[in-house]
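Peer 1: Kindly return the folded structure for what I paste below:
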Amino acid sequence: MNTAADFAAITSFVLELEKLKAVLRKNRPLGQTRFENTAEHSWQICLLAMSVLPHAAEPVDMGRVVQLLLVHDIPEIDAGDVNVYDATGRAAAEAKEEAGATRIFGLLPSATGAQMYALWREFTTGTSAEARYARAIDRMMPVLQNLNSAGQSWRENGIRIDQVTRMNHPKISGMFPTLWPLLEQQLQAAVTRGDLGPAGAE
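Peer 2: Next up, the predicted model:
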């Protein structure tokens, strides 16, 4: 093991992560006019994941869930953030994310880089209980933000309730069957308030 070389590689990786603080998402922090960045999102969803663990439908290793959540958006340094409801944009971003994952995790010493890439791939494919949990959390947080910001990003992007339900229900309800009905009630109330578009509306 070459300690100096390993530390130089680790330093390059963690300094590259500074760029994640400049990747802007579509949600604004509550009460603020600026958009949140992806690094903030990653921190917040880790705490959400820890908080709702008692409501999970199956046991998970929370340490691994947090690892998955911390690495899953790192390739956005190269690919940027795409609105989850933009199917065309999401498809186009997949190749960029794959290339970004290879490049960025490749900055690390090989064993560590391979481990982080494997975590990213596990999240992306949703093959484990921990990945399913992490993916549910990743979808839950933007819903909570919009429900508590008068539908800020929903309104700005013309999102309808059927889109929100179709995107989020499969991921959230399977892992959190007691929480999804509560979110669904709030989504219906958001439509009534005009914070979220009704089903089928343009």
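
Peer 1: C-alpha from now on. contacts and neighbour counts both.
Peer 2: Fine.

Peer 1: and Thr178, how many neighbours?
Peer 2: Counted with other Cα atoms under 10 Å, the neighbours of Thr178 add up to 14.

Peer 1: so it, which of the three states?
Peer 2: Using DSSP: H, G, I helix; E, B strand; the rest coil, the secondary structure recorded for Thr178 is coil.

Peer 1: Another for comparison:
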Amino acid sequence: METPSLSPAARLAQQIEFIVECDKLKEIFRQTLVTKSRRAENDAEHSWHLCLCVIVLAEHANTPNLDVLRVLKMVILHDLVEIDAGDTFAYDTAGMANQHEREAVAASRIFGLLPPDQARQFRALWDEFEERATPESRFAAAVDRFQPMLLNVRTQGGAWQKHGITHDRVVARNQHVAAGSQAIWAYADQMLKEAVAAGFLADAPRSKAED
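Peer 2: Next up, the predicted model:
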């Protein structure tokens, strides 16, 4: 059964309520620190910074003629679910175990505030980002992983030092950046090695067999 179309006034009212709800993203704080004051970055700042990264770095995507507008839509939408689900620290294995399920429920509620056609469109973009099956979603995910690494390096270890994160874990978590941009991953890989050399990121502990 087809959903009756909304009047323009009702449609606008729903869209405004969605926009107001999304203002809450400004109050979801991440583990990553901002470079100047070294306070915690909030999710809205993260989303803005990702959009800037996409615009500036799009030429380094593995796929030429990337649909940059589609990438921007994904990076501006994908963290909205954290209004309900909260930010899950990248190295919190317990939190990561059910992260997708919690965020999928949040996506249904938050995007469901919109008129049905926009709700479907936005949810499809969120799912596309999660699945990383398209060139645009792989580049979006690459930038999403690169930005926190960059801020951690530029804050002398930031969240890595606070939580005792080692080089091997950062590489394991983020090496799929290469699927979206081999050039950005090459830069990040070198950046991580330099962070180890500078003492910002701990090297992996040596096993007894290596001693």
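
Peer 1: And the TM-score between them?
Peer 2: The TM-score (TM-score structural alignment, normalised by the length of the first structure) is 0.95; 201 aligned residues with a Cα RMSD of 1.4 Å.

Peer 1: all helices for the second structure, in order.
Peer 2: In chain order, the second structure shows helices spanning 8-22, 43-57, 68-77, 82-85, 93-97, 99-111, 116-131, 135-154, 158-163, 167-174, 177-180, 182-198, with DSSP state H as the criterion.

Peer 1: so which of these gets nearest Phe29 of the second structure?
Peer 2: When the helices of the second structure are ranked by proximity to Phe29 of the second structure, the top entry is helix 43-57, at 6.0 Å, counting by Cα to Cα.

Peer 1: give me the stretch of the first structure that the closest one matches.
Peer 2: Under TM-score structural alignment, the counterpart of helix 43-57 of the second structure in the first structure spans residues 38-52.

Peer 1: Could you do stretch 135-149 of the second structure as well?
Peer 2: The aligned range for stretch 135-149 of the second structure is 129-143, by TM-score structural alignment.

Peer 1: post-alignment, the matching stretch versus the second structure, mean distance?
Peer 2: With mean Cα distance after the TM-score superposition for the first structure, stretch 129-143 of the first structure departs from the second structure by a mean of 0.4 Å once superposed.

Peer 1: Provide the contact partners of that stretch at residue level.
Peer 2: Contacts to stretch 129-143 of the first structure, defined as Cα atoms under 8 Å, 6 or more residues apart in numbering, come from residues 27, 45, 48-49, 56, 58-62, 64-66, 68-69, 122-126, 168, 171-172, 175.

Peer 1: same thing but at 6 Å, please
Peer 2: Applying Cα atoms under 6 Å, 6 or more residues apart in numbering, the external contacts of stretch 129-143 of the first structure come out as 60, 65, 123, 126, 171-172.

Peer 1: residue contacts, the corresponding residue of the first structure for Val171 of the second structure?
Peer 2: Aligned counterpart of Val171 of the second structure in the first structure: Thr165 (TM-score structural alignment). Taking Cα under 6 Å, 6+ apart, we find Thr165 of the first structure in contact with no residue.

Peer 1: Next, work out how far apart Thr165 of the first structure and Pro181 of the first structure are.
Peer 2: 11 Å (Cα to Cα, to the nearest Å).

Peer 1: What of Asp162 of the first structure?
Peer 2: When distances are taken as Cα to Cα, Asp162 of the first structure and Pro181 of the first structure turn out to be 15 Å apart.

Peer 1: same question, Val84 of the first structure
Peer 2: Relative to Pro181 of the first structure, Val84 of the first structure is positioned 22 Å away (criterion: Cα to Cα).

Peer 1: Asp61 of the first structure now?
Peer 2: Using Cα to Cα, Asp61 of the first structure is found at 25 Å from Pro181 of the first structure.

Peer 1: ditto for Val23 of the first structure
Peer 2: With distances defined as Cα to Cα, the gap from Val23 of the first structure to Pro181 of the first structure amounts to 32 Å.

Peer 1: which one of those two has more residues nearby?
Peer 2: More neighbours sit around Val23 than around the other of Val23 of the first structure and Pro181, counting by other Cα under 10 Å; the figures are 21 against 13.

Peer 1: I figured that one was touching Asn37, is that so?
Peer 2: Yes - counting by Cα atoms under 6 Å, Asn37 is a contact partner of Val23 of the first structure at 5.4 Å.

Peer 1: any idea which residue sits dead centre in the second structure?
Peer 2: With distances taken as Cα atoms, centre = their mean, the residue of the second structure nearest its centroid is Asp144 (3.9 Å).

Peer 1: which one in the first structure is aligned with Ala119 of the second structure?
Peer 2: Alignment note: Ala119 of the second structure maps to Gly113 in the first structure; criterion TM-score structural alignment.

Peer 1: okay, now the closest residue to that match other than its chain neighbours: neighbour count?
Peer 2: Leaving aside its chain neighbours, Gly113 of the first structure sits nearest to Phe105 (4.7 Å; criterion: Cα to Cα, 6 or more residues apart in numbering). By other Cα under 10 Å, 23 other residues sit near Phe105 of the first structure.

Peer 1: just Gly63 of the first structure next, same as before
Peer 2: Look at Gly63 of the first structure: counted by other Cα under 10 Å, it has 11 neighbours.

Peer 1: any idea how far the nearest residue to Leu6 of the second structure once chain neighbours are set aside is from Lys162 of the second structure?
Peer 2: In space, and not counting its chain neighbours, Leu6 of the second structure is closest to Pro115: 7.7 Å by Cα to Cα, 6+ apart. Going from Pro115 of the second structure to Lys162 of the second structure by Cα to Cα gives 43 Å.
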